[in-house]
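1. Below: sequence and its predicted model.
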Amino acid sequence: MIKGTLHQEDITLINIYAPNTGAPKFVKQLLIELKEDINNNTIIVGDLNTPLTPMDRTSRQNINKEIIELNEKLDQMDLIDIYRTLHPKTAECTFFSSVHRTFSKTNHMLGSKGSLNKFKKIEITSRIFSDNNETRNHLQEKGWKNTNM
């Protein structure tokens, strides 16, 4: 968690990396624990390892009870996925499961509904999926020398 000031306004940034298993439950519990630190000037970013909407996953993936409960918690806390709100019809993927052969959007940027007007532009720029060979190749193209993954 980082707290600071941006353009003379207090801001809190929270970066979350959820585990591969039990991610929706983990994120929901973390939001409950951080509730006192979350306000209109909080931005939560990270790999939640959870597609939050049908647009964020392939048709073969099911939405389960834990994802529904996580979405209910987000709604109770007045939090939205800022990218999804600004791009409701864009199917942008941030994760590829080679085991299941599915693409999904598991990286999210959450913020208060009241802060939505502060965002002029938001986009997903990285096209690197969870494939170490692809990541290693990308890093080597960018000039990284030590890419032992």
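-> Thanks, I have the structure now. As the structure is a computational prediction, the values presented were derived from the model and not from experiment.
2. only C-alpha atoms for contact and neighbour calcs from this point on.
-> Noted.
3. I'd assumed residue 49 was in contact with residue 19.
-> Yes: counting by C-alpha atoms under 8 Å, residue 19 does reach residue 49; the two are 7.0 Å apart.
4. So for the two, which residue has more residues nearby?
-> Legend: neighbour count by other C-alpha atoms under 10 Å for residue 19 and residue 49, higher for residue 49 (23 against 14).
5. Look up how far residue 57 lies from the closest residue in space to that one that isn't next to it in sequence.
-> Once flanking residues are discounted, residue 49 sits nearest to residue 106: 4.7 Å by C-alpha to C-alpha, 6 or more residues apart in numbering. Applying C-alpha to C-alpha, to the nearest Å, the value for residue 106 to residue 57 is 9 Å.
6. Got another one to weigh against that:
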Amino acid sequence: MDNTVKVISLNVNGLNVPEKRRQIVNVMRKGKGDIILLQETHFRNIPQPMHKLGTFSQWYYSNNPEQKTKGVAIAIRKNLNFQLENTLSDPSGRYLLIKGQLYHTPCTIGCVYFPNKNQIPFLNKLKEKITDFANGLCIIGGDLNFPVDPQNDTSKGSSVLPYSKLKIASKSLQSLRLIDTWRFHNPTTKQYTHYSNTQNSYARIDYVFISQHHLHWLKEASIDNILWSDHAAVQIKLNIPNKTPSTWQWRLNESLLEDLDCRKEIIDTIKDYKQNTQTDG
């Protein structure tokens, strides 16, 4: 029985160009994600073009209405049993939190895009929002725009943020009881999600966190290659205990009734069945 739910998080660096939208559609379909977290969508107007993607029936956005920058989105695959209860959106398009029932399990899903400056004050404000809003299983993914552990998460082993601020960030994540899923599964590996031309270095600044209480549901965590976006996608798989496979139900192909030979065969079969049951009686 497959009770897994796959989450994919990616900074797409803008989706207003049709070619970029085709590329992310391929990522979503080939990756077979159930929950998609997108950062830097750069959408401003409503409705957004991603609603045309039928594979994902639920779309939630947080946009920057002033200009085509920032923006995050959460997409839910149409066959995923998620019942929305509430949303919390940043007016400038930096974060989006939704909560509801995932296979009858209380669940909060968040997508975040941190600024490239003043990340720690932003995290502290976000921590308050998550604390007040979140319920049950918590899945938070996105682009933090800084490495939580520079020694292990950058090619240079350093960060522009001083150690004192990184320590505050670490304590904030600990207070939320959020666990870095990729690092949990890869305690000593070095792999990066972004290359910075200005700093001439690689760093792991894209994360998917889950609540510590549900860490035993984590099955896999991986980082893809950096391809058409300047970021790599982060993927995780969760085992959801309440998820059951969809039941198959037989249904008559009604087009067969239009076939005269098929109809005759069905009628003859019914007549034979009636005669046999009468004889047996």
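-> Right, received. Where do you want to start? Only a predicted model underlies this, so the values are computations on that prediction, with no experimental measurement involved.
7. Please pull up the equivalent of the residue nearest to residue 49 of the first structure in the second structure.
-> Residue 106 of the first structure maps onto residue 205 of the second structure when the alignment is built from TM-score structural alignment.
8. what's that match in contact with, if anything?
-> Applying C-alpha atoms under 8 Å, 6 or more residues apart in numbering, we find residue 205 of the second structure in contact with 143, 144, 145, 146, 147, 148, 153, 192, 193, 194.
9. any idea how far residue 70 of the first structure is from whatever residue of the first structure lines up with residue 186 of the second structure?
-> Alignment note: residue 186 of the second structure maps to residue 87 in the first structure; criterion TM-score structural alignment. The gap separating residue 87 of the first structure from residue 70 of the first structure is 21 Å, by C-alpha to C-alpha.
10. Also residue 52 of the first structure?
-> Shown here: residue 52 of the first structure relative to residue 70 of the first structure, a distance of 8 Å by C-alpha to C-alpha.
11. Now for the corresponding residue of the second structure for residue 11 of the first structure, how many residues are close by?
-> Matched by TM-score structural alignment, residue 11 of the first structure corresponds to residue 107 in the second structure. The local packing of residue 107 of the second structure (other C-alpha under 10 Å) involves 21 other residues.
12. For residue 107 of the second structure, pull up the helix or strand it's in.
-> Residue 107 of the second structure is located in strand 105-113, with elements delineated by DSSP states H and E.
13. Which residue ranges of the first structure form strands?
-> All strands of the first structure, identified by DSSP state E, fall at 2-6, 9-17, 42-47, 79-81, 95-97, 102-104, 107-112.
14. from what I can see residue 58 of the first structure touches residue 102, true?
-> Yes: the pair residue 58 of the first structure / residue 102 is scored as a contact, 6.3 Å apart, by C-alpha under 8 Å.
15. if I line the two up, what does residue 52 of the first structure land on in the second structure?
-> Matched by TM-score structural alignment, residue 52 of the first structure corresponds to residue 148 in the second structure.
16. what's the burial count for its match?
-> Neighbours of residue 148 of the second structure under the rule other C-alpha under 10 Å: 23.
17. Against residue 113 of the second structure, how distant is the match of residue 106 of the first structure?
-> For residue 205 of the second structure, the distance to residue 113 of the second structure - C-alpha to C-alpha - is 11 Å.
18. Which neighbours do the two have in common?
-> In contact with both residue 205 of the second structure and residue 113: 143, 144, 145, using C-alpha under 8 Å, 6+ apart.
19. How many residues are close by the first one?
-> Yep, that's residue 143 of the second structure we're talking about. Here the number of neighbours of residue 143 of the second structure (other C-alpha under 10 Å) works out to 26.
20. buried ones in stretch 188-202 of the second structure?
-> The neighbour-count check on stretch 188-202 of the second structure (16 or more other C-alpha atoms under 10 Å) flags 191, 192, 193, 194, 195, 202 as buried.
21. out of these, who's nearest residue 163 of the second structure?
-> residue 202 (18.7 Å; C-alpha to C-alpha).
22. wouldn't that closest one be in contact with residue 195 here?
-> Yes: counting by C-alpha under 8 Å, residue 202 of the second structure touches residue 195, with 4.4 Å between them.
23. Please report the distance of the residue nearest to the match of residue 11 of the first structure when sequence neighbours are not counted from residue 98 of the second structure.
-> Spatially, and ignoring its direct neighbours in sequence, residue 107 of the second structure is nearest to residue 137 (4.5 Å; C-alpha to C-alpha, 6+ apart). Distance of residue 137 of the second structure to residue 98 of the second structure, computed by C-alpha to C-alpha: 12 Å.
24. Now the common contact residues for those two.
-> Both residue 137 of the second structure and residue 98 are in contact with residue 108, where contact means C-alpha under 8 Å, 6+ apart.
25. Next, count neighbours for the nearest residue to residue 86 of the first structure once chain neighbours are set aside.
-> Spatial nearest neighbour of residue 86 of the first structure, excluding adjacent residues (C-alpha to C-alpha, 6+ apart): residue 122 at 7.8 Å. Neighbour count of residue 122 of the first structure, defined by other C-alpha under 10 Å: 12.
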